[in-house]
Structure formats: structure tokens, C-alpha cells
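> This is a predicted model, with the sequence first.
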Amino acid sequence: MDVITIKKGLKIGELDAEADFDLLKSCFVDNGQLENLLDIKSPASIILGRTGSGKSALLYKISLDVEHSAMLDPNDISIRFLEHSNIIQFFNEINVKLDLFYRILWRHILTVELLKLRYSLKNKSDNDTFLSRFNQWVGRDSVKKRAFEYFSEWGDRFWLETDEQLQELTTKLTKDIKAKLGSKFSGVDISLEGARSLSEEVRSEIRSLATQVVSGIQIKRLNEVLELLSDFAFNDRQKRYYILIDKLDEDWAETETRCRFIRALIEETKSLRKIPQVKVVTALRRDLLDLVFDRTRDSGFQEEKYEAYLVPLIWSKEDLKNLLSARVNEVYRRQYTSGAVRFIDIFPNPKKGATGEAIDYIIERTLFRPRDAIQFCNECFLIAADRNRISWRAIYAAEVNYSTKRLKSLKEEWSEFYPALEATVEILRGVVNPFTRSNLLGKRLEEAALEIHEDDPRDPCVKSVKKFFEPKSKVTEAEIVSQILICLYHTGMIGVKMSTLDTFVWSHIDQPRISKSEVKRANQIVVHKMFRRALEINDTKSFHASPKTQRLKKTY
């Protein structure tokens, strides 16, 4: 390969999937999930993965590979409008369960999106043509006629944008409620303030009437609509239709509403299985799914019933090597040479006496996610600008920047679960790897607890510390340490070993959570290599290294 000088600003990819679509086309690495998701007959439809694991990339790849697909963004559905509408605030205040209403909203939204996709509905003229055809399907069949009633009611508005559809449905719900309340409650103000002014007796009566309205909302007709669509609209076995849903982890609604809405989406994803040529594929963070199930768990809930629909996005070391190699080759092909460029052509050879290559060193400092690996490599190219190759010195220097950025990103990633994570992680600063629970007690815990105590009270670690400082508290320092370790394990900061004969267990590789009893049995604890530079973590091995090696570590 000709000698090439690394240009300033060279990257092997962007951290945001939308900005990285150009390279995704030519460097997509399938780690075994794509075929299952594309298979219409397979129930697999919810892509699960941590931030940066490639969920959006997988959805984008599906959109490229199929003829008929539509991408749905929850930010475009105006859930904020729903949250702040008088009727929803009224229902929430008098404790009317809205789960079924959210399911109806999703079924309507998904049905409309499918019809737009199937018949290219863009205006009222397209709608009229579709309804005329639809009327011919119905004939004299009474069941189909009931389904047609739904289309007659909403058909002239199918071409509207999704947020307008939602507002139409919410307006109709308000009218239905007022009609159901009748003259007896005609003076009731359907708003948050109106609900707060009601006596408990009146609340109870209105709650009963409102529940009847919500429970009776077109659910039967919508089931019949699905059957009709299956028989006539999506009956061509040669054509497949995909609705792709992303960005559910963004701030498009308050946490409680978001959880209810996502749970409703999951239920409707299952319902749309009745249409054999249609599939809804959703990208969802694993921790957000856990939160959804925790917040919406009702009697009789069985999580295992959802397993067939879940597609965990898991990357192996070999997968990440293939991804980095493909991207390095493609970027160099575009900017420098038409010849093939290997990762080892740009990055340094293994150090003398070392067992791993540079690519192994990089991947070991990731949570086995593409975004981590790409960011580390980008930092290496930034340090090595104007040079021919990336040296080990450049990798070590890049690691400092990378580690600091990854720690900041981790705090942002888990802010919903652990809003006090920034204060919590400080208990690890400067610790010597590996360590035990007892190493966190004493002054280290005292200093951390004082910082955590003043943080967000929603955080489980803050709650534990606040209870500890209460008069006559029975919470011990050991219990605080357990809660902190549970948090740090869950986020991927630490790995734990249960006994001297076990290997270290990690949330991103093994089990996503660890129980109090398990964390109490922890024999040894280590901070993940990704965060050691940012937290100034020492390794006991360094104390046995040669003076030259120790000097090099300080230099880098």
C-alpha cells in the first residue's frame, strides 16, 4: 500500500445513525438478526439493544431491502398534545385506565399508515377512490359492513398526517364522554381543574361511565377492520409491508405516558399479526422495555409471553472486528486509494510480548456496541492526523478522550433510571482494580454519600442514602454499598465475580441486572476498561510492572 497521510477530520463513521446512513449502505454488518426481522411469518419484531448498539441502523437496512416500508417517528405523533388535552388530564385525575384507549390510538395510526403505504393516499381524491373500492369488497356481508362503518366515519381523513389523526380521535372521545354523561353531569368541566373540583362520590360515578366509554371504543369494529384488510387489501402473497418505528427512547412524552403508550404499541404489534403480509418492527432500548414492564405491570402479567417478539441485538468480538475493518477499508477507498486497506495497515502491530492486536485493545474498551468502537477509532484518527499510521502512543492518548466522552454519554443514557449517576460514579474514582465491597466503606463511602444525598430524590441510590441519614434509621452502610453496586453493574460500569472460581459477570454480556443477594456475595469487583482512564482507576498489575512500563503508563 502506498504511504498515505491521515487527513485532519478523518472518521470511520458518525455516532448518530441518521448522519451515518451513507456509510451504513456500504458497510452494514449483519450479526444474524436481519433475516429473522424480514421474515413476515416470524413474530420477531422488537429490536432490543442498548444505546449505540445499531438498532436504527438495522431499521434503515430493512427500509433499503424491502419494497414497501414506512418509518414512523413518535415525535411526529404529537403525544404532547394528547398529554395536555383536557380529556386525558381529566381521565388521569379521576383514575380512569387509558390503556385500551392508547391501544385504539395505535391501531388506528398503524392501520392508516398501512393504507397510505398500500394505496398511496395523499389527498381527498385518493381517499374517495379507495373508499369506492372498499365498498365493493363489503357487499352484503354484515360483519364487513360493520368494518366499513369505521371507514365511512374516518375514511375522508385517512390521508391526514398522523398527528392530525390523533387529534381527531381525541376530539371524538371527548364528544362520546359528554354524550355518555348525559344531562345529569352536563355541567361538569371536562378538564384537570374540573376533575379536581369533583366530590369523591361524583368522581366514582363519572369514573364508571367514562370507563364504559373507553372500553366500548370501536375495539370490535377494529378487529373486523383487520380481518377485512387481511382478506382484501393485503392478500397478495408476493408483497410485504413493513411499518418501522424508531426513537421511542427520545423525550416525546412524559415517562408515565411514554411507558403506557409503548406497552400499547407492543400489544398492537401482536394484534397486527392477524394480517399475514404486514409486519411492525420497532427499535427499543432494553432498559426502557424493563421500565415499561415495571410501570405497566398488571395482575396476570407474564413477561415470558413477549419473548418470541423480542430480538436482542448482541455483538460478538468478531462482529465488531468485521465492522471496523469494513469501515476503515471503505473510508480509505473513498478518500485515498482504490486498493483494499486492512485495519492492520493503519493501526500498529502488536506490542512485543503482548497477545492482542490494536483492534482487540479497542474492542475490549467497548460495551460491545458499534458506536463505542467507532468513537474510539475516530479519536485515534484525530490524534494521528498528519501522520502515516496510528501508533500505540496515539491509541493511549485517544483513550483518555474516549473514556471521558463515554463516561459522559453513559450518564446521559441512564439519566431516566439513575438521575444521580454523575455523583454515584465518584465512589469509584481512583480505586485500585480489582477491589471488594469493603474497599468502598469508610471515608470513600462517606464522601460519596454526602454528594449523592443532595441529588435527585428519584434515584434509588439517593433514596437509600436519604433513608440512612434519617433518625433511628435501620439502613446500614453495607446496604448503601449494595444499592450503589447494583446501579453501577446495571449501567455497565462494573463487573462482579461471585467466587474465586467464577469469571467476571457483566450486564452487557451476561445478565442485565444483579440482585441484592448476588451483589452481597460479590468476591471481586472491577471497573470496566472503558471508564478507567476517565475515573483514574489503577490496576494492581501496574504495581508489578517494570519501571519502564510504569513510566510509559504515566506518559500516555
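Structure's in. What do you need?

> Every contact and neighbour count from this point should use C-alpha atoms.
Fine.

> Pull the contacting residues for C461.
When contacts are counted by C-alpha atoms under 8 Å, 6 or more residues apart in numbering, C461 touches Y418, A420, T424, I452, I480, Q483, I484, C487.

> Kindly state the distance between the middle of the helix or strand harbouring it and the middle of its chain.
Taking DSSP states H and E as the criterion, the element that holds C461 is helix 460-469. Taking C-alpha atoms, centre = their mean, to the nearest Å, the mean C-alpha location of helix 460-469 is offset from the chain mean by 28 Å.

> Give me the buried stretch members for that helix, please.
Using 16 or more other C-alpha atoms under 10 Å as the test for burial, helix 460-469 gives P460, C461, V462, K463, S464, V465, K466, K467, F468.

> Repeat that for stretch 344-353.
For stretch 344-353, the neighbour count (16+ other C-alpha under 10 Å) marks I344, I346, F347, P348, P350 as buried.

> from memory I245 sits against L72, does it?
Yes: in this structure, I245 sits in contact with L72. The criterion is C-alpha atoms under 8 Å, and the distance is 4.8 Å.

> Pasting the second one now:
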Amino acid sequence: MGRKKSSRKRPATQPTTFVIDENDNIGTGDADNDFAYLDNSFVNERNLDLLVDTENVQHIILGRTGSGKTALIKKLSSGNVNYILLDPASLSLNYIYKSTIIQYFDEIEAPVKQLFEFLWIHIFTVEILRHHLSISDKSGGFLTLSRFLARFRSNSSYSRAKNYVDQFGDKFWQEVDENVQELISRVDARAEAKFGINKDFLNLRASGGANTSEQERRELNRKATELISGQQFAELDHLRKIIREEFSQKMQKKFFILIDRLDENWVDDKLRYILLRSLIEAARKFVHIPNLKICIAIRSDLYRKMNEETNDLYSQADKEKQYVINIRWTEELLEDLIDARIKSRFREKYRNKKVSLRDLLPSHTIDGEDSFSFIVNRTFGRPRDLVNVINLCLSLSRGKAVLTQEVIRKAVNENSYNSFKYLCDEWKSIYPNLKDYLELLKKKKDHLKFEDISNDQIDHFALNSATRDDKKKGPLHDSSVAHSEGKVPIYILKQKVLYHLYLVGVIGFKTDSFTAFRWVNTDREPALFEEFQSAEKLQIHKAVHLALGISP
């Protein structure tokens, strides 16, 4: 898939003194279950160094499923005892959707991003101070906070920061989920006092007994940002400035807030993307505090979907480039990773023997490719992919000392079906109908052009896409509807469909005969649609060839 053949040579042949047995594997590729391998087989040191460096502003970890985001978070936490791991599922953020005012503002589409941003900043501030000052109980917590603030009496932010602590300081000892509920309850109370909105009002509306005029809707939209007063925002900001001064001291240890698992069911889908956008913008406000870093791991597809849903696809993505670490794996790094796991596994079995990846691989090429390159080029080039294939090879090689060409072919063929299934699962939040896209490629040649996808196929795709219900709408629903109404030419819709297959990694393209194929997994940034439209040739990724019945 456009990768260079490995230049590494097989080590000199040594006597066969080991054998593969039924228990041999190199882990799961899942950082949650790979504790031993995480310690002795971690190779992504460059990205880890960027995260650990609190003077480096890069703190958003982007990568596909199985690319090593969680491994980075776990490796960082294992080397730094001064950290907080914020599990989104434990924050009680679904409590937000039970809020009277949030339900109402969602109904009238009022802006609530400012409220959510304030919520995240409040969470970060409380957690930083609670852990930094070892606040664990109500009786001593407020006194500890007061003594801490007293050290900054000469700071211009002191009085306003103290006002905020006077309002919320008696709750700082609580766990983070309790603080979330406390803050939302206060917002509800403020909404009832300011707007007269309570559960009785919502029940009346639900029964048809109250309506909101367009003029009232505009007025409530305007007032939505007043739920959190400008004064509270300012006071919280001054408390953040006090934290900055505290963490600027020379002897201050590094402190990390780590956030992972944002792709799991931690909040109602109606709030997920606006909460994610608010989280990222809130974390950015802490970027320039010395010795402190808020690290956020997020799937690339979820990040893109968030930007689409919050209308920030290009504006925010461009601004945030400087804060992002894109996890990308070269073939060399992948070989280092698998080699380290092989050595670790066989070191446990044969204390005095060294067994490397190249000891197991056949010395000859497979279809003209280096044996490891052959494997890599038939996966999507992520650690989990390679771990799965090598484990399949080991399971098919019991009683042997090497992985034969036949075994490797069987393993990559079986993995092709797995890749198809994992691909649909990985992208289901954005492409609930991804199988319809992939269906267009079945039984095609691995190299093709736009015209190799027939107009009848696109018409059929458009009909299916346009008639799906709301929960299964994909990104091309509107274009499909427009095509059925004669507003989008069929060749444009065809290009859009294939472009989205490029975005999920299934198709590569080249715009002339002199350059290599471009793949989203190896591009520094995804190509724009306008670039893709100039493609002369397309190529279907070998990882899904067998599953799609692709012929060379």
C-alpha cells in the first residue's frame, strides 16, 4: 500500500531450539488487557515524550481504534504518580440531560456551549485543587482552601478568586460526579428564578398547554448565555490564574489530568458532540499553566464527527493543529513493536534463548514482498491489526519453529473478514450504512477508476441512503436526497461516495502516474474533496480484498 519494503535482514540462522505451542500469543493489542507488554514492549517513545513535556502544548491525542491512544495514556500514568484519570462514565454527565433548563434549551435549540465550557473548567479547577491540596473532607477542606488562597493576597486575582471559593469551596471535597450534579442543580435553580422554567412548565408544554412564540424563542436564545453569569466566569478565571501562579514555582511537580474512553456510552448522544467541543475548548485554557497538562485521547472519526456536528469542521480543526498529536505508525515502528512482544513472550519460555520476529518469519519473499511487509500491507497498519495477525499465525503454527508462507497467507485472509467487520463497527457513529458504501466495491479489480462504479449502483445507493430513518442517516443523506430531486449530478455523488471510502481508509488515490497512491492512514492530513476529484486512479486496500472478493 505504498510502503517501502523492509530493509531489515533476517538474522544469521541459528539452531532451532524453540517451538511454538498452543499458549503462545503476543497479547491482545488492547491496552486495558496488555499490562505486561505495555511495560516491556512500548515503542512509541516520541509521542510519549511530547505528552510528558508540560511545556509542549500538544495534548489532544488523535488516532483510529487500535492505534495506541489508551496505551499512551496508561504509559504516561505509569511513569507519573501525580495525575488524575477522569473517566467520562463516572462524571454523571447524563445528569445534565435530566436538567430542566437543558431539556428546554435543547428543545428550542438555544446555545449551551458556554454553559458546558464553564462546567468543564469548573471540573478541572476543582479536581486540580482537590488533589493538589489533598482535600478529602468537608470540615477541613474549606479551611485548607482558605489558607491556600491567603498565600496570594497580593495577587490581583485574589479577591475575585476568593468570591468563587466562597460560593463553591465547601463542595470541593466531593467526588467529581457530585460536583457536576451540584453545579447543574444551581443552574436549574437560576433558570427557574430568572425565566420561570421548571418541571411543571415543561410538563405543561408536553401536554400542549404552553407554547413558545418565535419572539420568545429569540429572547430565550439571547438569554441562554446568562445562565452562568459573566461574573462567575470571571471569578473562575481568576481562580485559574491563582493555580497558574502556584504551578509556576520551580519545585512544583508535574501534574496531569488524563481523559480517555470518550468513544464509549458516557453521555446521551444528543449532548455528546457539544460536550466534546466544550471539553476541548475548556482544556485549551489550561495549556499555558506550567507543570500542568490536560491530556485528551479521542478517536479520529469521533473528532471529525464532533467538528461536523458543531459546525467547526475547518475553523476549529485548523486552530487546533498545534495542540494535536496524530498517532501514525511506520512499518519500522510496527516491526519494532511486534519484535519486542515476540522477544518478551519467548523470553518467558526460554530464559537463555533470544527469539526475535525475524527468527519466526520466512526468509524468502511472499509475492515479491518482504514477509513482514506482506503482512503490514494487508492490514490497516495499526498495532492491534498486527498483533491479531501474528496471533493468528502463532495459533496456526503449533509444534513448529517458524511461520510458513502458507500460514501467513491463511492468517491475513482470515484477518480480511475481521477487518471488514471491525471497520463497520469503528465507523458506525458516522457511517451507520457503511456496508452500503463497501457493497459498491464488491467483485471489482483492486485498481479502478471512477467510471468502474456504474451509475445504476450509485442510483441504488442514493435510494437506500435517502430513505433511511433519522438514526441511520449517513453523511451523504442530504446529497442522496438532492440527487433524487435532480439537484446533484450523478458523477458528483459518485465522487463523494468514493471520497468517503478514502476517509475510512478503504480507498487510496493518485492524481497522476508519477506519484504514489495516497492513503488517509499515511497522509499527514486527509486530502480535500477537491483534490480527490482529480484522481486518475483508485486502489482498494488489500486489508479488505478477500472480504470484498477483490481480484488483483
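Now that the structure is in, tell me what you want to look at. Since the structure is predicted, the reported quantities are computational estimates derived from the model, not experimental observations.

> corresponding residue for K343 of the second structure in the first structure?
Under the alignment defined by TM-score structural alignment, K343 of the second structure corresponds to N329 in the first structure.

> The host helix or strand of its match - contacts with which helices or strands?
With elements taken from DSSP H and E, the one containing N329 of the first structure is helix 317-335. Based on contacts counted as 3 or more C-alpha pairs under 8 Å, 6 or more residues apart in numbering; DSSP states H and E, the elements that helix 317-335 of the first structure packs against are helix 21-27, helix 343-346, helix 358-364, helix 370-383.

> Report the buried residues of that helix.
Counting neighbours by 16+ other C-alpha under 10 Å, one finds that the buried residues in helix 317-335 of the first structure are 319-332.

> Can you find the partner of I123 of the second structure in the first structure?
Taking TM-score structural alignment, I123 of the second structure has I109 as its aligned residue in the first structure.

> what's near enough to touch its match?
For I109 of the first structure, the contacting residues are T162, Q165, L166, by C-alpha under 8 Å, 6+ apart.

> residues in contact with the last one?
Looking back up the chat, that one is L166 of the first structure. L166 of the first structure touches I77, S78, L82, L105, I109, counting by C-alpha under 8 Å, 6+ apart.

> Filter those residues down to just the ones in helices.
Taking DSSP state H as the definition of helices, the contacts of L166 of the first structure contribute L82, L105, I109.

> Does the second one touch K172 like I think?
What that stands for is L105 of the first structure. No: between L105 of the first structure and K172 there is no contact under C-alpha under 8 Å: 11.8 Å.

> Neighbour count: those two, which is higher?
Relative neighbour count places L105 above the other of L105 of the first structure and K172, with 20 against 12, counting by other C-alpha atoms under 10 Å.

> Can you give me the distance of the more buried one to E256 of the first structure?
Computed as C-alpha to C-alpha, to the nearest Å, the L105 of the first structure to E256 of the first structure distance reads 17 Å.

> How about Q167 of the first structure?
When distances are taken as C-alpha to C-alpha, Q167 of the first structure and E256 of the first structure turn out to be 20 Å apart.

> what does L248 of the first structure give?
Using C-alpha to C-alpha, one obtains 13 Å as the distance from L248 of the first structure to E256 of the first structure.

> Which residue ranges of the second structure form strands?
If you assign secondary structure with DSSP state E, the strands in the second structure sit at 60-63, 83-86, 255-259, 292-299, 324-326, 447-448, 507-510, 537-540.

> To E530 of the second structure, which of these lies closest?
Proximity of the strands of the second structure to E530 of the second structure was assessed by C-alpha to C-alpha; the nearest stretch is strand 507-510, lying at 12.6 Å.

> Give the aligned range of the closest one in the first structure.
Going by TM-score structural alignment, strand 507-510 of the second structure lines up with residues 494-497 of the first structure.

> And the contacts of that stretch?
485, 488-489, 503-507, 519, 522-528.

> so where do the helices sit in the stretch 51-200 of the second structure?
Per DSSP state H, counting those that start in this stretch, the stretch 51-200 of the second structure carries helices over the ranges 69-79, 94-97, 100-107, 113-132, 138-150, 158-168, 176-195, 199-206.

> In contact with L229 of the first structure, which residues?
With C-alpha under 8 Å, 6+ apart as the criterion, the residues that contact L229 of the first structure are I275.

> counterpart of it in the second structure?
Under the alignment (TM-score structural alignment), L229 of the first structure maps onto I243.

> picking up where we left off before, what is the mean deviation of the helix holding N329 of the first structure from its aligned residues in the second structure?
Its aligned residues in the second structure lie a mean 0.9 Å from helix 317-335 of the first structure after superposition (mean C-alpha distance after the TM-score superposition for the first structure).

> what's the matching residue for I135 of the second structure over in the first structure?
Using TM-score structural alignment, the equivalent of I135 of the second structure in the first structure is L121.

> ugh, typo on my part, it should be L183 of the second structure
L183 of the second structure maps onto L169 in the first structure when the alignment is built from TM-score structural alignment.

> can you check V81 of the second structure too?
When the first structure is aligned by TM-score structural alignment, V81 of the second structure is paired with E67.

> And its match, how close does it get to E307 of the first structure?
According to C-alpha to C-alpha, E67 of the first structure stands 28 Å off from E307 of the first structure.

> what's the answer for L209 of the first structure, then?
Going from L209 of the first structure to E307 of the first structure by C-alpha to C-alpha gives 36 Å.

> Have a look at those two and say which one is more surrounded.
A count of neighbours by other C-alpha under 10 Å puts L209 above the other of L209 of the first structure and E307, at 15 against 12.

> ok, the more buried one - contacts?
Applying C-alpha under 8 Å, 6+ apart to L209 of the first structure gives the contacts K180, L181.

> repeat that for 6 Å
By C-alpha atoms under 6 Å, 6 or more residues apart in numbering, L209 of the first structure lies in contact with nothing.

> Which residue comes closest to V425 of the first structure once chain neighbours are left out?
With C-alpha to C-alpha, 6 or more residues apart in numbering as the criterion, V425 of the first structure has its nearest non-adjacent residue at 7.4 Å, and that residue is L488.

> Stretch 157-172 of the second structure: how far from the chain's middle?
Stretch 157-172 of the second structure has its C-alpha centroid displaced from the chain centroid by 34 Å (C-alpha atoms, centre = their mean).

> Fine by me, thanks again.
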